[in-house]
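**Student:** My questions are about this predicted structure, shown below with the sequence.
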Amino acid sequence: MKAFFAGICLLFSAFVSCQQKGGDFKSISTDEFAILIADPEIQRLDVRTVAEYSEEHIPGSINVNVLDEQFAAIADSTLQRDKPVALYCRSGKRSKKAADILSRKGYTVYELDKGFNGWKEAGKETEK
């Protein structure tokens, strides 16, 4: 019960600290990301290439390649603007770019700081 309460507190503090104007997003640790995506209202977004996503990804995530010229338009047609987005790439570089784009469009965005590599190193669940 304590762990659940701590998770809720962490989630609440993350939401409060991210209520910022466009262009702002929060980079979070692997453990914070895991707590955040436990909430079914959080949209999970993998911004790597289709090939990378096909090899392995975080369960429940959808794939929109940030390197695609139409990334913003595809994301807009795929995501719900009124629900937070938790996104990641391989190492954290592309996800910061995607987080900046989406936050400027009005999304509340959380970015996995060390990317999918950090997620796997932490022994978190993946799927193929």
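**Tutor:** Now that the structure is in, tell me what you want to look at.

**Student:** Please make it C-alpha for all contacts and neighbour counts, starting now.
**Tutor:** OK.

**Student:** Could I get the full set of helices for the chain?
**Tutor:** 2-17, 30-37, 50-55, 71-78, 93-104, 115-121 (DSSP state H).

**Student:** Relative to residue 44, tell me which of those wins on proximity.
**Tutor:** Closest to residue 44 of the helices of the chain is helix 30-37 (C-alpha to C-alpha; 7.1 Å).

**Student:** Check it against this one:
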Amino acid sequence: MSILSNLFKRNTDTGAIKVLDREAYGKAIAGSKINLVDVRTAKEYSSGHIKGAKNIDLFQKEAFNKAFSKMDKEIPVYLYCQSSMRSQKAAKRLVKMGFVSVFDLKGGYRNWNH
């Protein structure tokens, strides 16, 4: 059982990633010091984004890594994309980079606007 629990834990542990609904996410980003990041493309970002969000495109891997490497890993990061698919990938990448608290907007920007 010990071996199975350890394997199971490693495979399902998302580290510090938490998915928040629109209401909880909105309250959280209005609060203390955070990093709010839109991981969509620049075109998507320019068509509308959450106020105060910085655009760091997940698909621009080198620029993505460089931008996040300059951030304090102890400050919570709030991510979103259009539907939560890219932001989940970004969240996993950030946990591997050593970020302590990563939050994702459930349903993405599409959910934010409705």
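**Tutor:** Good, I have the coordinates. Keep in mind that this is a model prediction, so the values were computed, not measured.

**Student:** Tell me how they score on TM after superposing.
**Tutor:** Here the TM-score for the pair of chains, by TM-score structural alignment, normalised by the length of structure 2, is 0.81; 100 aligned residues with a C-alpha RMSD of 1.6 Å.

**Student:** now, of the helices of structure 1, which is deepest in the fold?
**Tutor:** With neighbours defined as mean count of other C-alpha atoms under 10 Å, these peak in mean count at helix 93-104, which reaches a mean of 21.

**Student:** What span of structure 2 is that helix aligned with?
**Tutor:** The alignment of helix 93-104 of structure 1 onto structure 2 (TM-score structural alignment) covers residues 85-96.

**Student:** and that stretch, how far from structure 1 on average?
**Tutor:** Following the fit onto structure 1, the mean deviation recorded for stretch 85-96 of structure 2 is 0.5 Å by mean C-alpha distance after the TM-score superposition for structure 1.

**Student:** what sits up against that stretch?
**Tutor:** Here stretch 85-96 of structure 2 makes contact (C-alpha atoms under 8 Å, 6 or more residues apart in numbering) with 14-17, 39-40, 58, 68, 79-81, 102-104, 108.

**Student:** List the ones among the residues you listed that fall in strands.
**Tutor:** Judged by DSSP state E, strands contain the following of those: 17, 79, 80, 102, 103, 104.

**Student:** closest to residue 72 of structure 2 among those residues?
**Tutor:** Nearest to residue 72 of structure 2, judged by C-alpha to C-alpha, of those is residue 102 at 12.2 Å.

**Student:** Count the residues that sit near that closest one.
**Tutor:** Using other C-alpha atoms under 10 Å, residue 102 of structure 2 is surrounded by 25 other residues.

**Student:** Was I right to think it contacts residue 73?
**Tutor:** No. Counting by C-alpha atoms under 8 Å, residue 102 of structure 2 stays clear of residue 73, with 9.7 Å between them.
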